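K.L.:
Pasting the sequence and the predicted model now:
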Amino acid sequence: MSTLDGFQAQLRALPKVSLHDHLDGSLRPQTLIDLAAEVGHELPTADPEALQEIFRTNANSGDLVKYLEAFAHTTAVMQSAENLRRVAREYVEDLAADGVVYSEVRWAPEQHLAGGLTLDETVEAVQAGLNDGVEAVEANDGVIAVGQLISAMRQADHAEEIVELALRHRDAGVVGFDIAGPEAGFPPSRFAASFTRLAEQMLPATVHAGEADGLESVRGALVDGRAQRLGHGIRVAEDITLTSGPESRSKIGDGGEDLIEVELGPVATWVRDRQIHLETSPTSNLQTGAVSALTGKTEAELAHHPFDMLYQLGFNVGVNTDNRLVSGVTLTGELAALAEAFDYGLAELADFQINAIEASFLGYEEREVLAAHILEAWQ
């Protein structure tokens, strides 16, 4: 076993937290093949390893259209209660196998109605699968808890209906609300009334922002979306000005120069000072072009990701996978990649777990119990 493999094995055994993981982007390749055969949906291949490689290659192509091709396949097979339940159960089992002890799974029920299900029936089917998965993990002496984040698709304009759906199921597995889909042209201000309704009913929200669009998207998520967390959020770095040179000892940024002075604009200041959690997904942020949009580097690498800069400046950052099938990643692998890119040890990687659990939509007592469990294990 190589040193890297040994480090990943160590990380896999440690308790971790996942706050940004899409259900329809995280199917097992074999499950996708099985379900596609059942419903008569054509896939590029019926070989699970080859299918995974096609998705990974498309994700790494730099072409967002190719990246998104996978979702046409996954949602096509997730149109029945039985299939939703299976996908949700396996989702939990796969996370537990990777050492995740708490997850908030996001998905958009409005994308799963083609088979005749109602919105409520889709949520109930996913919750049944999540419950099945938790029971299976516990039967093997494991520990995991999972909450649903109900997403509304920005381009569909069904936010008011989806908010009411989330509220109806808040005591039956739903822990929060999200908006997903294209950022540009679909700002949170379009759904201001829906976010007000959530605030009135005190159901928390996270908002996809600062991934496919820039700083104004982040501002809109905070102001109009009343976001407690930012989905990705890395383009808040557009509001940070660095002056660098050889004089200082502190290294920060994309490979290189020593920091002399940092100036935070009003949005970045608000995000840092209020400790608004950033749900970063390092590999996905590279694949979707979010890092290139920040750096201007067409061939962006993980070392160009603003993650380390944000962490060193005191931003509240977490680590996520976004879409495990599509990107071909695990949470363990993402942590190991960050450790290699930025020379992190276990102490830093533990910080990201505590950041995430404290920013989760669990209740205070539950967060405290899980945080203590995580700290004890990582120390």
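P.N.:
Yep, it's here.
K.L.:
Only C-alpha atoms from now on, for both contacts and neighbour counts.
P.N.:
Noted.
K.L.:
Would you mind listing the buried residues in stretch 19-37?
P.N.:
Neighbour counts over stretch 19-37 (16 or more other CA atoms under 10 Å) mark 19-29, 31-33, 35-36 as buried.
K.L.:
Now, those residues that are in strands?
P.N.:
Leu19, His20, Asp21, His22 (DSSP state E).
K.L.:
What's the separation between Val92 and Phe361?
P.N.:
Look at Val92 and Phe361: by CA to CA, to the nearest Å, they are 18 Å apart.
K.L.:
does the nearest residue to Leu19 once chain neighbours are set aside count as helix, strand or coil?
P.N.:
Spatial nearest neighbour of Leu19, chain neighbours left out: Glu104 (4.9 Å); criterion: CA to CA, 6 or more residues apart in numbering. Of the three states, Glu104 takes strand according to DSSP: H, G, I helix; E, B strand; the rest coil.
K.L.:
Please identify which of Val92 and Phe361 sits among more neighbours.
P.N.:
With neighbours defined as other CA atoms under 10 Å, Val92 and Phe361 compare such that Val92 has more, 28 against 24.
K.L.:
show me the contacts for the more buried one.
P.N.:
Leu130, Gly133, Val134, Ile144, Val146 (CA atoms under 8 Å, 6 or more residues apart in numbering).
K.L.:
which pair in these spans the largest distance?
P.N.:
Pairwise distances across the contacts of Val92 (CA to CA) peak at 10.3 Å, for the pair Leu130 and Ile144.
K.L.:
who's more crowded, the two?
P.N.:
Of the pair Leu130 and Ile144, Leu130 is the one with more neighbours under other CA under 10 Å, namely 28 against 21.
K.L.:
so how far is stretch 259-269 from its chain's centroid?
P.N.:
Taking CA atoms, centre = their mean, to the nearest Å, one finds stretch 259-269 lying 25 Å from the centre of the chain it belongs to.
K.L.:
how about the helices of the stretch 151-300 of the chain, start to end?
P.N.:
Along the stretch 151-300 of the chain, counting by DSSP state H, counting those that start in this stretch, helices occupy 159-168, 192-201, 215-223, 266-273, 282-287, 290-295.
K.L.:
Tell me which of those helices lies nearest to Thr332.
P.N.:
The nearest among those, by CA to CA, is helix 282-287 at 12.3 Å.
K.L.:
what packs against the closest one?
P.N.:
Contacts defined by 3 or more CA pairs under 8 Å, 6 or more residues apart in numbering; DSSP states H and E place helix 282-287 against helix 324-327.
K.L.:
do you know how far the nearest residue to Phe315 once chain neighbours are set aside is from Ser281?
P.N.:
Nearest non-adjacent residue to Phe315, counting by CA to CA, 6+ apart: Arg272, 4.8 Å away. Computed as CA to CA, the Arg272 to Ser281 distance reads 18 Å.
K.L.:
ok, structure two:
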Amino acid sequence: MSDPLPDDLRRAPKVLLHDHLDGGLRPQTIIELADSVGYEGLPAKDADALGTWFRESADSGSLPRYLETFDQTLAVMQTRDGLFRVASECAQDLAADGVVYAESRYAPEQHLVRGLTLEGVVEAVNAGLRDGEAKAAAAGHPIRVTALLTAMRHAANATEIARLAIRYRDEGVSGFDIAGAEAGFPPTRHLDAFEYLQRENFHFTIHAGEAFGLPSIWEAIQWCGADRLGHGVRIVDDITVDGSPFSEWLEGQTDDPEALTALELDRVRLGRLAAYVRDKRIPLEMCPSSNLQTSAAVSIAHHPITLLRRLRFRVTLNTDNRLMSATSMTREATLLCDEAGWTLEDLRWVTINAMKSAFIPFDERLALIDDVIKPGYAALGQAAPVA
């Protein structure tokens, strides 16, 4: 297998399914938008210092503390101009990083403080994404970005947001999501929304198996019917190595950076839930750097994505929150190559996985795979078959 060069990783076509709009702002944009709306709560007024504050705050190892950083970004995303700019820059930044297709998710209910309506929020973001796509294409980096509308787990607005997603399904909204703290807020609280979406033949993903374990995953799949799992990293709780739970086995491997790449797969056994997820090809939206910050993984070298890729789960690679993790798709790919032994063949595989799992029509997915992704990797010398 080949050893990827940094330039290859930058040029490789990428597909991003799990990226929060309010987690990817440019620090300078936050400062300028805060000034325009009179928001004085920023912890720093210099772009570099502000970026550092976000990263260090998100490094706390606590998901609730991690989520608190969004108070700052949401504060400057309460006007049409602010949402338009953030969405446009999101598309441009992703395109410049080699992303050819992305789904950007956000919770419309979190952008109503200054008088916007839910419809106004969606229309501002949609317009911004179209503007960003046009500017990216003009710069020689074509990209397609669709939106996922998110409902918050702790709130009671999921059905309203689901209906909003259906209203704009032909205007750039491709799916629905629920997010927020998992513990104490199971997805089953929002069954009416999921049943409505299923009746409307609409796609949805659910944050599950990040801070909470197997019950969260089981409920998302079996009770709610999720098409994909946001994160899903805790599926390894249903995997054993030599008869021991994966987490216990991994504790004895922390000094071996190649433990997951060298593990003989005949020593691995899947529980019934893990086997079901693999058999059904349920996509896992995995976010390595974010998982380190929230203590859902111990290191990049030991992140379960490597074992799950080797076991041929439908894993995909994602950023989650580019600002909070100071990351990009290129950085995530670089970390896996440098610390977990990944190759361009691995990256090609997860990229096609992601495109297969996108919430756009089959023929459009296939066109991007055949006309953009496969030729892009072939140009880098990677033509290995994908199962």
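P.N.:
Looks like it arrived, so ask away. What you see is a predicted model; the values in this text were computed from it and never measured.
K.L.:
circling back to that earlier point, could you look over the helices of the stretch 151-300 of the first structure and pick the most buried one?
P.N.:
helix 282-287 (a mean of 24; mean count of other CA atoms under 10 Å).
K.L.:
Which part of the second structure matches that one?
P.N.:
Counting by TM-score structural alignment, helix 282-287 of the first structure falls onto residues 288-293 of the second structure.
K.L.:
cool, stretch 12-21 of the first structure as well?
P.N.:
Residue span in the second structure matched to stretch 12-21 of the first structure, by TM-score structural alignment: 10-19.
K.L.:
now the strands for the first structure?
P.N.:
Going by DSSP E, the first structure shows strands at 16-22, 100-107, 145-153, 174-180, 205-209, 229-232, 240-244, 259-264, 277-280, 317-319.
K.L.:
To Asp47 of the first structure, which of the ones you listed lies closest?
P.N.:
Between the strands of the first structure, strand 16-22 lies closest to Asp47 of the first structure; by CA to CA that is 22.9 Å.
K.L.:
mean deviation of that closest one from the second structure?
P.N.:
Relative to the matching residues in the second structure, strand 16-22 of the first structure has an average distance of 0.3 Å after the fit, by mean CA distance after the TM-score superposition for the first structure.
K.L.:
how much does that strand deviate in direction from strand 145-153?
P.N.:
30 degrees (axes from the mean of the first three to the mean of the last three CA atoms, to 10 degrees).
K.L.:
outside of strand 16-22 of the first structure, which residues touch it?
P.N.:
99-107, 231, 279-281, 319-324, 331, 353, 356-357, 360, 374.
K.L.:
same deal with stretch 157-165 of the first structure?
P.N.:
110, 119-120, 150-153, 177, 191, 193-194, 197-198.
K.L.:
chain center to it: distance?
P.N.:
Worked out by CA atoms, centre = their mean, stretch 157-165 of the first structure lies 21 Å from the chain centre.
K.L.:
and if you look at stretch 338-350 of the first structure?
P.N.:
So, by CA atoms, centre = their mean, the centroid of stretch 338-350 of the first structure is 19 Å from its chain's centroid.
K.L.:
got the buried residues for that stretch?
P.N.:
For stretch 338-350 of the first structure, using 16+ other CA under 10 Å, the buried residues are Leu338, Ala339, Ala341, Leu349, Ala350.
K.L.:
what stretch of the second structure lies opposite it in the alignment?
P.N.:
Taking TM-score structural alignment, stretch 338-350 of the first structure hits residues 336-348 over in the second structure.
K.L.:
first to last residue in the matching stretch, what's the distance?
P.N.:
End to end - CA to CA - stretch 336-348 of the second structure spans 13 Å.
K.L.:
Give the burial count for Glu248 of the second structure, as a bare number.
P.N.:
12.
K.L.:
Translate it into the numbering of the first structure.
P.N.:
For Glu248 of the second structure, the aligned position in the first structure is a gap, per TM-score structural alignment.
K.L.:
Confirm Glu248 of the second structure sits in a strand?
P.N.:
No - assigned with three-state DSSP, Glu248 of the second structure falls outside any strand and is helix.
K.L.:
And Asp370 of the second structure, how far from Phe204 of the second structure?
P.N.:
Taken as CA to CA, the span from Asp370 of the second structure to Phe204 of the second structure is 25 Å.
K.L.:
Can you pick out the residue with more neighbours from the two?
P.N.:
For Asp370 of the second structure and Phe204, the more surrounded residue by other CA under 10 Å is Phe204, and the numbers stand at 24 against 12.
K.L.:
re the thing from before, isn't the residue nearest to Leu19 of the first structure right up against Leu149?
P.N.:
Yes - judged on CA atoms under 8 Å, Glu104 of the first structure makes contact with Leu149 at a distance of 6.2 Å.
K.L.:
So the two - more neighbours on which side?
P.N.:
The neighbour comparison of Glu104 of the first structure against Leu149 (other CA under 10 Å) goes to Leu149, with 29 against 24.
K.L.:
show me the residues around the more buried one that make contact.
P.N.:
By CA under 8 Å, 6+ apart, the neighbours of Leu149 of the first structure are Glu104, Val105, Arg106, Trp107, Val174, Val175, Gly176, Phe177, Asp178.
K.L.:
Tell me the spacing between Phe71 of the first structure and His22 of the first structure.
P.N.:
10 Å.
K.L.:
about what we covered before: and of the ones in strands among the buried residues of stretch 19-37 of the first structure, the nearest to Gly220 of the first structure?
P.N.:
Closest approach between these and Gly220 of the first structure, by CA to CA: His20, at 19.5 Å.
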